[in-house]
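> Give me a 3D structure for the following:
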Amino acid sequence: MSDVIYNKNTPVLFLIFNRPDTTAKVFEEIRKAKPQRLYLSADGPRTPEEESVCEQTRKISLDINWDCEVFTNFSTHNKGCKVAMSEGITWFFQQEEEGIILEDDCLPSESFFGFCSSLLAHYRHDRRITHIGGSNLQCGQVRGNASYYFSNLTHVWGWAGWRRVWKTYDVDLSSFPTFKEQEYINNCPSHYPFKEGWLEALEKTYEGKIDTWDYQYAYANLVNNGLSVIPNSNLISNIGFGTQATHTFDADHIYSAVLNEEITSIKHPQFIIPHVQADIFTQEKESYVAPVKKKTIFSRSWKSFKSTIRKN
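This is a model prediction of the structure:
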């Protein structure tokens, strides 16, 4: 019997839009978990033709058959990914100190909810820990001898967090020009080997050329030296890759619809230190451009990083 038990008093935010097929699958798992408080946030349709499918998606999420308080934040017009998602999460954390966040294409395993509620309580007052991720992108590799490891990356395919962290979020990336000018990324061992890709993505987000919310969240955790929890079992399957997706179009991507696993107990790591090699592995698979050959990426990038520190 599992000792990873979901505390149903831990609220859930469900972010939806125009995908009734994936929404129905994710909502079925929320229904099984039976949270006592459910927050629903939805962007509005982009065209008159999209109104019916957006309405259908909302009806699916409102089909509550358990004892539950429901709160809605449904937009009458389209705000776009950046505004709708960031405002939805802000709305959630204005009401709650902590909670679980799921998008309409992030399918959770049953134990995802218990994993999140347990670790939200465990690290509630530990400001070193800023994010709890549900997805594992290590392709079967186990990092350490605990149920999870620590990371400097911020995976948002099903996650949990705190108001204390979201307060640091800046959707406009106001400090990015200083971050770039002073080359702070050179001091980040998990990101330094991929600095060109990160700086390009952050700059395009800062300039409004990428309509997204999650680079800003990853940036907030990075510049505040926050650590993410990453489970050694994959608890989230992204079922949204494909032509209907906002950003993830390649249905054949290595991280598309990775099979879910379950976790039956939680063993905490002995040391609260980020696993740099795991972070580099993930970013290689995500196709960031690295300045070194894949064969020796960890050793060479680490040597380069130390050399840069000495120069500075």
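> contacts and neighbour counts: CA atoms only from here.
OK.
> how about residue 90, what does it touch?
By C-alpha atoms under 8 Å, 6 or more residues apart in numbering, the contact list for residue 90 reads residue 166.
> element containing it, please.
helix 81-95 (DSSP states H and E).
> Return the set of buried residues in that helix.
By 16 or more other C-alpha atoms under 10 Å, the buried positions in helix 81-95 come out as 81-82, 84-93.
> With stretch 265-284 instead?
Within stretch 265-284, the residues that count as buried by 16+ other C-alpha under 10 Å are 266, 274-283.
> so where do the helices sit in this structure?
20-33, 51-61, 81-95, 110-122, 163-166, 176-181, 195-206, 214-223, 276-285, 297-311 (DSSP state H).
> which residues sit in contact with residue 225?
Counted by C-alpha under 8 Å, 6+ apart, residue 225 has contacts 128, 152.
> now for the buried residues of stretch 265-284, which pair is the farthest apart?
266 and 283 (26.1 Å; C-alpha to C-alpha).
> picking that back up, orientation of the helix holding residue 90 relative to helix 195-206 in degrees?
Using axes from the mean of the first three to the mean of the last three C-alpha atoms, to 10 degrees, the direction of helix 81-95 lies 80 degrees away from that of helix 195-206.
> wait, what's in contact with the residue lying closest to residue 74 once chain neighbours are set aside?
Nearest residue to residue 74 in three dimensions, chain neighbours excluded: residue 42, at 4.8 Å (C-alpha to C-alpha, 6 or more residues apart in numbering). Residues in contact with residue 42 (C-alpha under 8 Å, 6+ apart) are 15-17, 58, 73-75, 84, 88.
> In PyMOL, how would I select just the buried ones from those residues?
In PyMOL, this line selects whichever of the contacts of residue 42 come out buried by 16+ other C-alpha under 10 Å:
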select buried, resi 15+16+17+58+73+74+84+88
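> Let's have the contacts of residue 42 in a markdown table, adding distance to residue 172.
Below are those laid out as a markdown table (distance: C-alpha to C-alpha, whole Å):
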| residue | distance to residue 172 |
| --- | --- |
| 15 | 21 |
| 16 | 23 |
| 17 | 23 |
| 58 | 29 |
| 73 | 22 |
| 74 | 23 |
| 75 | 21 |
| 84 | 14 |
| 88 | 16 |
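> The structure of the following sequence is requested for comparison with the preceding one:
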Amino acid sequence: MLAPICLFTYNRLGETKQTVKALQNNFLAKESDLFIFSDGPKNEAASNKVNVVREYLKTIKGFKSITIFKSQTNKGLANSIISGVTQIIKQYGKVIVLEDDLITTPNFLDFMNHALEFYENDEKIKSISGYSTKILQKCRNIDIHFQRRAHSWGWASWKSRWDINVFRNKNLKLDNDKLREFRITCGDDIDNMLISSINGKIDSWYVWWVYDHFIKNKFTVYPIYSKIKNIGFSDESTHCQGISVFEIELDTFSKRNFNFTPLVQNPKLEKQFLNYYKMSYKLFYRLKLLNSLKGIKMVVKEIQFRIFKIK
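From the prediction side, this is the model:
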């Protein structure tokens, strides 16, 4: 049985349409059950946009079945994902998760479903990612790589690996050595993200998902060629505002059979992957943008938002 798909939407009609259209073009779309979770508006001003998106959701076709859950209140992305994934994964035992700003390649569902089947009994694998940063050092005939850090842009997991209590551990006490190990293992930005979540400064389900991988020494399976492109870095984004420093190599081959292997760690690939999260890389990336007028505008816009909250 194919894994059900959870799609989480809010108020971005344009991005939602692009996300759904790409998903409809997947080879396995017509054989897949789609569950859409539409979050409620934060305020009166957001109501119209949310309603417009919901009117569009009612017109969607092209899947085995479509079920829409409309929240009367604004849960926020974190609570929407935690509750929605918990609901569906309990019923079906596995799930594929998308947000409303992710363009999938036609073979995305093939990759995710085949990986879920291949690694189902490998307890070292906690999740599957459809997204990947650009991998420069590729191994011949190998379609995947393994990382300790999970990703949230198009992912999948199983009921046996999903524990809702992971996201309720806000009283977690961490010593400096454990935080340092977390940072070294999962990226330069991740320890401060966890601290901010513990202190209530950010509302993130993702950092707790990453921490659960880390503390239990679990891995995520990534494709060598990304099956996802994020189009969500816009003014109306809830969590992806600013400049995306992630470079990807999108899958254009549309192959439907993949060469999966048992877990093998590759320190060189792990280092290359984590480089995208280094502050030095993020700074260098922005400095390179200053070589073009378009890049300068992007940097100025980001500064206006991050410092002055101007969209």
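> tm score of chain vs chain?
The TM-score (TM-score structural alignment, normalised by the length of structure 2) is 0.80; 277 aligned residues with a C-alpha RMSD of 2.6 Å.
> Pick the most buried one from the helices of structure 1.
helix 110-122 (a mean of 22; mean count of other C-alpha atoms under 10 Å).
> Map residue 119 of structure 2 onto structure 1.
Aligned counterpart of residue 119 of structure 2 in structure 1: residue 123 (TM-score structural alignment).
> Its match against residue 129, yeah?
Yes. Applying C-alpha atoms under 8 Å, one finds residue 123 of structure 1 in contact with residue 129, separated by 6.6 Å.
> more neighbours, those two?
Neighbour totals were compared for residue 123 of structure 1 and residue 129, and residue 129 leads with 23 against 16 (other C-alpha atoms under 10 Å).
> residues contacting the more buried one?
123, 226-229.
> same question, residue 164 of structure 2
82, 86.
> ok, residue 265 of structure 2 to residue 218 of structure 2 distance?
For residue 265 of structure 2, the distance to residue 218 of structure 2 (C-alpha to C-alpha, to the nearest Å) stands at 12 Å.
> Revised request: answer the last question for residue 267 of structure 2.
16 Å.
> how about residue 54 of structure 1, what's its match in structure 2?
Looks like residue 54 of structure 1 aligns to residue 50 there (TM-score structural alignment).
> hmm, back to that, now the helices of structure 1 as CSV including distance to residue 149 of structure 1?
Formatted as CSV, these follow (distance: least, C-alpha to C-alpha, whole Å):
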stretch, distance to residue 149 of structure 1
helix 20-33, 25
helix 51-61, 33
helix 81-95, 25
helix 110-122, 12
helix 163-166, 19
helix 176-181, 27
helix 195-206, 23
helix 214-223, 16
helix 276-285, 9
helix 297-311, 18
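> Compare those helices and give me the one nearest residue 68 of structure 1.
helix 20-33 (10.2 Å).
> Quick check: which of the helices of structure 1 is nearest to residue 259 of structure 1?
Closest among the helices of structure 1, once you apply C-alpha to C-alpha, is helix 110-122, at 12.8 Å.
> So which elements touch that closest one?
helix 20-33, strand 98-103, strand 129-133, strand 159-162 (3 or more C-alpha pairs under 8 Å, 6 or more residues apart in numbering; DSSP states H and E).
> Nearest to residue 177 of structure 1 among these would be which one?
Nearest of these (C-alpha to C-alpha): strand 129-133, 23.3 Å.
> relative orientation of the closest one and helix 110-122 in degrees?
Going by the same axes, to 10 degrees, strand 129-133 of structure 1 makes 170 degrees with helix 110-122.
> mean shift of strand 129-133 of structure 1 relative to structure 2?
Its aligned residues in structure 2 lie a mean 0.6 Å from strand 129-133 of structure 1 after superposition (mean C-alpha distance after the TM-score superposition for structure 1).
> In space, what's closest to the one residue sitting closest to the centre of structure 1 - neighbours in sequence excluded?
Closest residue to the average C-alpha location of structure 1: residue 156 at 0.9 Å, with C-alpha atoms, centre = their mean. With C-alpha to C-alpha, 6+ apart as the measure, residue 133 is the residue that lies nearest to residue 156 of structure 1, at 6.4 Å, once sequence neighbours are left out.
> who's in contact with the aligned residue in structure 2 for that neighbour?
The pairwise alignment with structure 2 assigns residue 133 of structure 1 to residue 129, based on TM-score structural alignment. Each residue near residue 129 of structure 2 by C-alpha under 8 Å, 6+ apart is listed here: 112, 150-156, 220-223.
> Residue 260 of structure 2 contacts residue 118, correct?
Yes. Distance between residue 260 of structure 2 and residue 118: 7.4 Å, which falls inside the contact criterion (C-alpha under 8 Å).
> now do the same end-to-end measure for stretch 264-275 of structure 1.
End-to-end for stretch 264-275 of structure 1, by C-alpha to C-alpha: 23 Å.
> Just give me how far it sits from the chain centre.
Taking C-alpha atoms, centre = their mean, to the nearest Å, one finds the center of stretch 264-275 of structure 1 at 19 Å from the center of the full chain.
> how near is the alignment partner in structure 1 of residue 60 of structure 2 to residue 40 of structure 1?
Matched to structure 1 by TM-score structural alignment, residue 60 of structure 2 sits across from residue 64. Distance of residue 64 of structure 1 to residue 40 of structure 1, given as C-alpha to C-alpha: 12 Å.
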